[in-house]
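Peer 1: Structure, please.
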Amino acid sequence: MERNLAAVRVRIADACTSVGRSPDEVTLTVVTKFFPASDVRLLAGLGVTDVGENRHQEAEAKAAETRDLGLRWHFVGTLQSNKAAAVARYADVVESVDRAKLLTGLARGAAERGAELDCLVQVSLDPPGAGEGRAGVEPDGVLDLAERVAGTGGLRLRGVMGVAPLGGDPAAAFARLAEVAADVRRLDPEATWVSAGMSADLEEAVRAGATHVRIGSAVLGRRPTIK
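Peer 2: Reported below is the predicted structural model:
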């Protein structure tokens, strides 16, 4: 794990150098889906500060078990509206806000926790007519949703998140995300986060301006099978 983590950090640094950025501009979020809380503790010991999960039940349990570590928990998966309040009670960041229906629950959970919740609008980067693909709001609907997030008490608009389409060109997808992110920053200058890039395409994301990358297998290895 230590070797893998170091290798990912080198990849991030090299990608930053290639476009004149500082590696300090990029936050590494390690996605620990299916890995135990003991691995989260090891990651914290290696200097990881941000951890991501995409399944509510698993995330809730791990966040509770590792509360003493002071980690920043990112929820990065598809979010059901009936789970929104529960997620907001432990997550510090919800990266997958893709519809206004989630906002009431997220705000309620944030109020119960007594802390503002950082939110990213998830942008669909699938090409038009691609059929069923990644989650996210279509680019032409992002500003409306971003404005709703910014106007909801207890929620803080931080920026946008995107996932490169399956089988597509990640560089082109992340360039499109960068354009959408610029529009969101014009709406709210403090919404500067761009979460993009995973194990296979983090370089393309960083070169396109990502401020956060979500890395799982490149750090933790192949995910265990959960039956």
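
Peer 1: From now on I want contacts and neighbour counts done on CA atoms only, so please keep to that.
Peer 2: Noted.

Peer 1: For this structure, just list every one of the helices.
Peer 2: Using DSSP state H, the helices of the chain run over residues 2-18, 37-45, 56-65, 84-88, 103-113, 142-150, 170-187, 202-207, 217-220.

Peer 1: Show me how far the last one is from its chain's centre.
Peer 2: Using C-alpha atoms, centre = their mean, to the nearest Å, the mean C-alpha position of helix 217-220 is found 16 Å from that of the whole chain.

Peer 1: To compare with the earlier structure, here is another sequence to fold:
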Amino acid sequence: MTTPPTDVRRAQLTEGLGAVRARIAEACRSAGRDPAEVGLTVVTKYFPASDVALLAELGVRDVGENKHQEAADKRPAVAQLRGADDLRWHFIGGLQSNKTAAVARWADVVESVDRTKLVSRLATGAAERDAPLDVLVQVSLDAPGAQGRAGADPDDVPALTAAIAGAESLRLRGVMGVAPLGEDPAGAFTRLAEVAEAVRRDHPGATWVSAGMSGDLEQAVAAGATHVRVGSAVLGPRPVIK
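Peer 2: Purely as a prediction, here's the structure:
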């Protein structure tokens, strides 16, 4: 993929960001919510460090990555381009046991913790940080018995959140979910909202609900999402990696 000139790319990103922020504002208006209640995480998987630096210039403060090694290399590259490291980096991909501690060393937020055995490894990596690592539990929103997106079964969430809350180097922030393919996302996000409410009863500080992407952010906002994760609607088609 040929990278367009900086001024052209800045214009493209400005347009994409403006459109997504307008969608969030309209979704909040329809739901009777304040747009300030909904944060935007721009998913920059496969996009170059130069794009992330431009996004930061345009006011983006949260970026999401799916691949450990890509993100571990990209974060210092972005900091070098900008002369600053003031973005908040979210890991939103599937966690591999052997890379979990390494993810905790560069990520500011890990959104995809879906099994208890990952907690101790995440805590080990996070213990090397100056501050606790923010963590979300990824909840499976599939119908019972269906095989689809990753995530913890809702029945397993209480034990998982308790383990995270009990780890000194971790800070439980809330839950994350991805709507199943082929299903009305509104129903899936309603189920996530119910799990989120149960989590808050046990952990009042766990207020984050990360849900909604380019195609379904409106339904997520209507169901109470506090953060949406948007990639292609801001950045355009994802580069082809050969």
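
Peer 1: Same list, the helices of structure 1, but as TSV with distance to residue 131 of structure 1 please.
Peer 2: Compiled in TSV, the helices of structure 1 are given as follows (distance: least, C-alpha to C-alpha, whole Å):
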stretch	distance to residue 131 of structure 1
helix 2-18	32
helix 37-45	36
helix 56-65	26
helix 84-88	26
helix 103-113	26
helix 142-150	19
helix 170-187	16
helix 202-207	24
helix 217-220	27
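
Peer 1: any chance of those helices in JSON lines, plus mean neighbour count and distance to residue 77 of structure 1?
Peer 2: Listed next are those as JSON lines, based on neighbours: other C-alpha atoms under 10 Å; distance: least, C-alpha to C-alpha, whole Å:
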{"stretch": "helix 2-18", "mean neighbour count": "16", "distance to residue 77 of structure 1": "22"}
{"stretch": "helix 37-45", "mean neighbour count": "16", "distance to residue 77 of structure 1": "18"}
{"stretch": "helix 56-65", "mean neighbour count": "17", "distance to residue 77 of structure 1": "8"}
{"stretch": "helix 84-88", "mean neighbour count": "23", "distance to residue 77 of structure 1": "11"}
{"stretch": "helix 103-113", "mean neighbour count": "21", "distance to residue 77 of structure 1": "14"}
{"stretch": "helix 142-150", "mean neighbour count": "19", "distance to residue 77 of structure 1": "18"}
{"stretch": "helix 170-187", "mean neighbour count": "20", "distance to residue 77 of structure 1": "18"}
{"stretch": "helix 202-207", "mean neighbour count": "25", "distance to residue 77 of structure 1": "18"}
{"stretch": "helix 217-220", "mean neighbour count": "18", "distance to residue 77 of structure 1": "16"}
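
Peer 1: So which of those is nearest residue 119 of structure 1?
Peer 2: Checking these against residue 119 of structure 1 by C-alpha to C-alpha gives helix 142-150 as the closest, at 7.6 Å.

Peer 1: how long is stretch 203-216 of structure 1 end to end?
Peer 2: 15 Å (C-alpha to C-alpha, to the nearest Å).

Peer 1: residues in structure 2 aligned with that stretch?
Peer 2: Taking TM-score structural alignment as the measure, structure 2 aligns residues 218-231 with stretch 203-216 of structure 1.

Peer 1: try stretch 39-46 of structure 1
Peer 2: Counting by TM-score structural alignment, stretch 39-46 of structure 1 lines up with residues 51-58 of structure 2.

Peer 1: And the residue nearest the centre of structure 1?
Peer 2: In structure 1, the centroid-proximal residue (C-alpha atoms, centre = their mean) is residue 95; its distance is 4.4 Å.
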